[in-house]
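> below: sequence and its predicted model.
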Amino acid sequence: MDRDLVSQIIKFNAQTNGRERICRLLQYISRFLLGYLEGRHNAADILEKLKKLEYMFSMTRKLLRFGKSLDFLQGALKTIHLEDYVLRMTLTLSKINQAFYLLIDHFIWAHNVGVVKLNKQKWTDLSARFYIATLILNLVRDIYDIFCVICQEVKIYQARIKRSQYVNGDSNHSMVTQNQTKGKVVLRVFNENKPLFLDFIKNAADIPIPACTLGYLKLSQQTEGLLGVISSVIGVATVWNPLLKLVPS
């Protein structure tokens, strides 16, 4: 095995975020398989094992994130000083909501292991409300960033078209150039802003999960698991390659 790959695996595994993302991926793979196998004959034993696996990965994630709420509160103190008003508001409020979401998650974990006695459904719904608020704020930020980069690219291409018209003085040539550039704008924006679009896909895939918990949506367990797998794969990729992580975040 390549030494660089081994070093990267060791580095990834040494990070709490890396282990938590892997657990999340395995949790949603388990949920997807539960939905896929549900109702099939002679699958009762496998379904029981998958339920235990999903619960185990969920509990492990809660433990790995213990104390993480303080990190997000500290992050909010940093993002509140960003110059861009939209980024300042969305990122700061997102981090505050995520801090409360994780704090409540700690209490749910304590209830599950028998340390305290809580109304689990009530606390789970409260946690989901903070989580969905976090995701909505993240999506607003992503859409705002996408709008900004597209506007910037459109201005660049419009300037190029004008220069092409001036140099060639040929209206037919100008129309061809304009049609070609329209197709290139989207590709160029995506290629140069992969972290932004990956973050958008991740948040868009995640948002139905708390929505289902709160009863706003009704999706099958298989669909919910698939969405969780998609967002988890992106999450793993951003830890594996920090260049794919959206900044600031």
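It's in.
> going forward, measure contacts and count neighbours with C-alpha atoms only.
Will do.
> mind listing the helices in the chain by residue range?
For the chain, the helices defined by DSSP state H occupy 3-14, 16-37, 44-64, 68-79, 85-112, 120-168, 171-192, 194-206, 208-213, 221-240.
> can you give me the angle the third one makes with helix 16-37?
Here helix 44-64 points in a direction 160 degrees away from that of helix 16-37 (axes from the mean of the first three to the mean of the last three C-alpha atoms, to 10 degrees).
> need the helices of the chain in JSON lines with mean neighbour count, can you?
Shown next, in JSON lines, are the helices of the chain (neighbours: other C-alpha atoms under 10 Å):
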{"stretch": "helix 3-14", "mean neighbour count": "12"}
{"stretch": "helix 16-37", "mean neighbour count": "21"}
{"stretch": "helix 44-64", "mean neighbour count": "16"}
{"stretch": "helix 68-79", "mean neighbour count": "17"}
{"stretch": "helix 85-112", "mean neighbour count": "20"}
{"stretch": "helix 120-168", "mean neighbour count": "16"}
{"stretch": "helix 171-192", "mean neighbour count": "13"}
{"stretch": "helix 194-206", "mean neighbour count": "20"}
{"stretch": "helix 208-213", "mean neighbour count": "20"}
{"stretch": "helix 221-240", "mean neighbour count": "20"}
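> residues contacting the residue most central in space within the chain?
Nearest to the geometric centre of the chain sits K202, at 3.3 Å (C-alpha atoms, centre = their mean). K202 sits next to 230-232, 234-235 when contact means C-alpha atoms under 8 Å, 6 or more residues apart in numbering.
> need the contact list for F200.
139, 142-143.
> which of the residues you listed lies closest to N193?
Comparing the contacts of F200 against N193 with C-alpha to C-alpha picks out D142 as the nearest, at 11.0 Å.
> what's the closest of the contacts of K202 to L214?
Checking the contacts of K202 one by one against L214 (C-alpha to C-alpha), the nearest turns out to be S231, at 19.5 Å.
> ok, second structure coming up, stack it against the first:
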Amino acid sequence: MPIQQIVLHPTVDRSLKYASTTVGRDKVYRAVQYFARFLAWYLKRQDYNNKEIIQRLSNLKSALGLSRKLMRLGKSMEHLQHATKALNVEDEFAKYVTIGRQLGYAVYLFWDTFSWVHSAGVYKFQQIKRINENAYKAWLMGLLFSIIHGLYKLHQINSQRGSLISKAKIAETSERSKDTATLKKERKAAIRQLIQDVLDCSIPATALGYIHLEDGLVGLTGFITSIMGAQSQWKKVNGP
């Protein structure tokens, strides 16, 4: 039966497996949220006559943003656990930047909880503006530490790769070729994460007024990094 073939298709199975993860769903919601933000800005900029469509896109953006905040409740504890585990890292520099990154994300999600409470109407905070600013500052701090860690990791990978290439010229072995391929893969992943972090920095930096980007550009940036994150999560769940 055609319906059975569609329902039982491997792609559907992998999609369901991906959607069963909280991170997977969050990346999809985030992509739609930021694309709606970009599209609403674009239509408004083009003087689109149907104002109702623009309002619907804005409502969609707000609804998804609120839903994602709810999904993140309690996630700050996960980052605190990662920060605690990082204490066992032998590399001192990597240890402290990892702790800084995880603490930044943990504090961001802590303040983000209050933001959800306010936005959901559970309780209205008079200092909601300051709460949101604290959240954005913590998010930006986490991203900056992540960028520093990414640059440091790239430096380490390049050093190891250079050493392996030099040794390979002297004695070519399958083991060294395998190590070189592994480092190449790690380098590609590190560069990808670095690009994602740099792009994501524009979101809290714009919200805090440190840089001035148009709403559409922020939306487009968020959409791009969401797709990048979704691809990474897909590979993590379903393999390459």
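That came through, no problem. None of these values were measured; they are calculated from a predicted model.
> quick one: TM-score?
Between these two chains, after superposing, the TM-score reads 0.85 (TM-score structural alignment, normalised by the length of the second structure); 222 aligned residues with a C-alpha RMSD of 2.2 Å.
> which of the contacts of F200 of the first structure does the second structure keep?
Contacts conserved in the second structure for the contacts of F200 of the first structure, using both residues aligned by TM-score structural alignment, their matches' C-alpha atoms under 8 Å: 139, 142-143.
> between those, which is closest to A110 of the first structure?
Of these, the one sitting nearest to A110 of the first structure (C-alpha to C-alpha) turns out to be L139, at 30.7 Å.
> you'd agree that closest one is up against A204?
Yes. Assessed by C-alpha atoms under 8 Å, L139 of the first structure is found in contact with A204 at 7.1 Å.
> quick one, what contacts G75 of the first structure?
92, 95.
> revised request: answer the last question for L39 of the second structure.
57, 216 are the contacts of L39 of the second structure under C-alpha under 8 Å, 6+ apart.
> which residue in the first structure aligns with it?
The equivalent of L39 of the second structure in the first structure is L33 (alignment by TM-score structural alignment).
> K235 of the second structure maps to what in the first structure?
So K235 of the second structure corresponds to N241, using TM-score structural alignment.
> I'd like to know how many residues surround its match.
Around N241 of the first structure there are 11 other residues, counting by other C-alpha atoms under 10 Å.
> likewise H41 of the first structure?
H41 of the first structure has 7 nearby residues by other C-alpha under 10 Å.
> please tell me how far it sits from F100 of the first structure.
42 Å (C-alpha to C-alpha, to the nearest Å).
> what does Q222 of the first structure give?
28 Å.
> one more: G235 of the first structure?
21 Å.
> cool, K78 of the first structure as well?
Counting by C-alpha to C-alpha, the gap from K78 of the first structure to F100 of the first structure is 17 Å.
> and E92 of the second structure, what's its match in the first structure?
So, by TM-score structural alignment, E92 of the second structure is matched to Y85.
> mind checking how far that match is from Q98 of the first structure?
Y85 of the first structure is 20 Å from Q98 of the first structure, by C-alpha to C-alpha.
> and if you look at V186 of the first structure?
32 Å.
> and if you look at H81 of the first structure?
18 Å.
> Q156 of the second structure versus D91 of the second structure, what's the distance?
Distance from D91 of the second structure to Q156 of the second structure, by C-alpha to C-alpha: 11 Å.
> next: Y123 of the second structure.
Distance from Y123 of the second structure to Q156 of the second structure, by C-alpha to C-alpha: 48 Å.
> also Q127 of the second structure?
Taken as C-alpha to C-alpha, the span from Q127 of the second structure to Q156 of the second structure is 44 Å.
> likewise E186 of the second structure?
In terms of C-alpha to C-alpha, E186 of the second structure sits 11 Å off from Q156 of the second structure.
> again, but for T22 of the second structure
32 Å.
> residues in the first structure aligned with stretch 128-148 of the second structure?
Counting by TM-score structural alignment, stretch 128-148 of the second structure corresponds to 120-140 in the first structure.
> who touches that stretch?
Contacts of stretch 120-140 of the first structure (C-alpha under 8 Å, 6+ apart): 90-91, 93-95, 97-98, 100-102, 104-105, 108, 111, 200, 203-204, 206-207, 210-211, 213-214.
> cool, stretch 230-240 of the second structure as well?
14, 17-18, 23-24, 27-28.
> so which of those residues is the closest to R72 of the second structure?
V23 (9.5 Å).
> in the second structure, what residue corresponds to E224 of the first structure?
Looks like E224 of the first structure aligns to V218 there (TM-score structural alignment).
> please read the previous query as pertaining to G67 of the first structure.
In the second structure, G67 of the first structure lands on G74 (TM-score structural alignment).
> would you mind finding the match for I54 of the second structure in the first structure?
Aligned partner of I54 of the second structure by TM-score structural alignment: L47.
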